[in-house]
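In: dropping the sequence and predicted coords here.
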Amino acid sequence: MASEKTRAVGIDIGGTGIKGGIVDLEKGELVSDRIKVSTPPGAEPDDVLTAVRTVLDTLDVADSDYALGVAFPAIVKNGRTLSAANVSDKWIDFPAETFFEEGLGRDIHFANDADVAGVAEVRFGAAKGAAGLTILTTLGTGIGSAMIYDGTLIPNSELGHLQRAKHGKDAEAYAAYSAMERDALNWEEWAARLQWYYSHVEFLFSPDLFVVGGGVSKHADKFLHLLELKTPILPAVHRNNAGIIGAAALSLGAAPHLDETVTTK
């Protein structure tokens, strides 16, 4: 049987679905089925907690000794959620970590969903060993972001909310995958919007690597080659499992420095 130090449970809470699985922390792979339930309508705290319990019960780990990490779509600081992306406004300035720990009867590690996806890609994916500044973006209902410098996570970057001057919309309203679906754009038309977004982020931060995550990353061959950037841009390896893997990877209370294998310049 694998040690509880080499396996952990990750839960990824999103606006439409709540996913979970058991993760091998040495390989960065799921060693169980990925369990998914729908996010309850309105996504209020008590209902989300019930859904998380359902995922843990289905995985048969509710009473296990595995460490548990939980990813959530909000700014997370000192265990409190300071925003609410596609969930109830009741999460704003809410003691979420304590709420989950008391409701589940166990300690957890609680973090922003895009940040943990970044952790997964740095430890086990497209950004492993990358030096300098890596910016991961998740393209979905919104645009999540993670900034990692020489293996150290800079949390809660929220680069999906960069404002488009004179347009009255932020970046994710204009360029998220949901905008492509909403406005019935083809890949070329959507790539034109992404070109604006990534060029703007590139100008502001001069990153060394972009990693594109979210479910749409499986279609990277449809749009990444259409972007003209100075910065290398790669699809995420773990796609929609990145939140589960990253949450599990942080569940043992790891230090902010994520990867000892960073290649220095």
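Out: Everything's here; your move.

In: okay, CA-based contacts and neighbour counts for the rest of this
Out: Will do.

In: what helix or strand is Val70 located in?
Out: Here Val70 sits within strand 67-72, counting by DSSP states H and E.

In: adding another structure so you can compare the two:
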Amino acid sequence: MKQTSSEDKILSIDIGGSHVKATILDNEGALLMDYEKIVTPPSPKPKQLIEVIQQLIKAFPVYDKVSVGFPGYVKNGVIFTAPNLGTDAWKGFDLAENLEQALGKPTKVVNDADMQGLGVVQGVGFEMVVTLGTGFGTAFLSDGYLLPHLEIAHHPITKSKTYDDYIGEKALEKEGEEKWNDRLKYIIGILKTVFNYDTLYIGGGNSRKIKFKLDDNIKIISNRDGIKGGARLWKQDKRENLITALKQNQ
């Protein structure tokens, strides 16, 4: 697959449960335009969502590559789960290939928290990203490179609730901000013990509702920062190619 050149322009798309957002980045992740957004249809089918993306970007400047963050488990551009969009309609759908055909440009698709993580991490040590929105997203990076994705959102945290159930948008609406903050504090304690991260980044629309003091190695990030990960996503190939070359020479 073609590598990113120093002059490539990258269309970076963030698919969320409430909105689809997009902008154009340069090769270093700087925004070349303000990001635009459009409402995500309720439980959209794949073809419908691709049409929404085409509508959103119809007036965008020319771009060379496409990076997409998707709210679910993604492997090699294929969707396995889409808890906030409808897994039944999406399971097994090759979003990368279909978008590449629809937009006519090389396309990469990863989990949305993974792409946000690429946009915000410092690239030093073991860094973890969580997103607090419709659900609970997570990403793990070592020295700036993505590690295999884990869908912690689907893991049980109580006998009857997953992380999505416990700390997602519906829980916030049902329990209120005070109890939701207590739950988040409890979750952070678990993450700190289990993963022993060097830095934890917290993003997503509900991160602004945090009311308690965070540790010094925990940082609040914005969606605007996260969408910049669309440029770094293409640079991950360099590490993958190096690993492949080392294995071939053994």
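Out: It's in. Just so it is clear, the model here is predicted, and its values are computed rather than measured.

In: can you give me the TM-score here?
Out: Once superposed, chain against chain, the TM-score is 0.84 (TM-score structural alignment, normalised by the length of the second structure); 235 aligned residues with a CA RMSD of 2.3 Å.

In: show me what the strand holding Val70 of the first structure is packed up against.
Out: Secondary-structure packing of strand 67-72 of the first structure (3 or more CA pairs under 8 Å, 6 or more residues apart in numbering; DSSP states H and E): strand 7-13, strand 109-112, helix 113-124, helix 242-250.

In: and these, which is most packed in?
Out: helix 242-250 (a mean of 33; mean count of other CA atoms under 10 Å).

In: next one: that helix to chain centre, how far?
Out: Helix 242-250 of the first structure sits 8 Å away from the centroid of its parent chain (CA atoms, centre = their mean, to the nearest Å).

In: would you map the strands across the second structure?
Out: For the second structure, the strands defined by DSSP state E cover 10-15, 19-25, 36-39, 65-70, 74-75, 78-79, 107-111, 126-132, 136-142, 145-146, 199-203, 218-220.

In: in JSON lines: the ones you listed, plus distance to Asp182 of the second structure.
Out: Shown next, in JSON lines, are the strands of the second structure (distance: least, CA to CA, whole Å):
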{"stretch": "strand 10-15", "distance to Asp182 of the second structure": "28"}
{"stretch": "strand 19-25", "distance to Asp182 of the second structure": "27"}
{"stretch": "strand 36-39", "distance to Asp182 of the second structure": "31"}
{"stretch": "strand 65-70", "distance to Asp182 of the second structure": "28"}
{"stretch": "strand 74-75", "distance to Asp182 of the second structure": "31"}
{"stretch": "strand 78-79", "distance to Asp182 of the second structure": "33"}
{"stretch": "strand 107-111", "distance to Asp182 of the second structure": "27"}
{"stretch": "strand 126-132", "distance to Asp182 of the second structure": "14"}
{"stretch": "strand 136-142", "distance to Asp182 of the second structure": "16"}
{"stretch": "strand 145-146", "distance to Asp182 of the second structure": "30"}
{"stretch": "strand 199-203", "distance to Asp182 of the second structure": "16"}
{"stretch": "strand 218-220", "distance to Asp182 of the second structure": "17"}
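
In: tell me which of these sits nearest to Leu246 of the second structure.
Out: strand 145-146 (17.3 Å; CA to CA).

In: count of residues packed around Val194 of the second structure?
Out: 9 (other CA atoms under 10 Å).

In: wait, Arg239 of the second structure
Out: Count around Arg239 of the second structure with other CA under 10 Å applied: 11.
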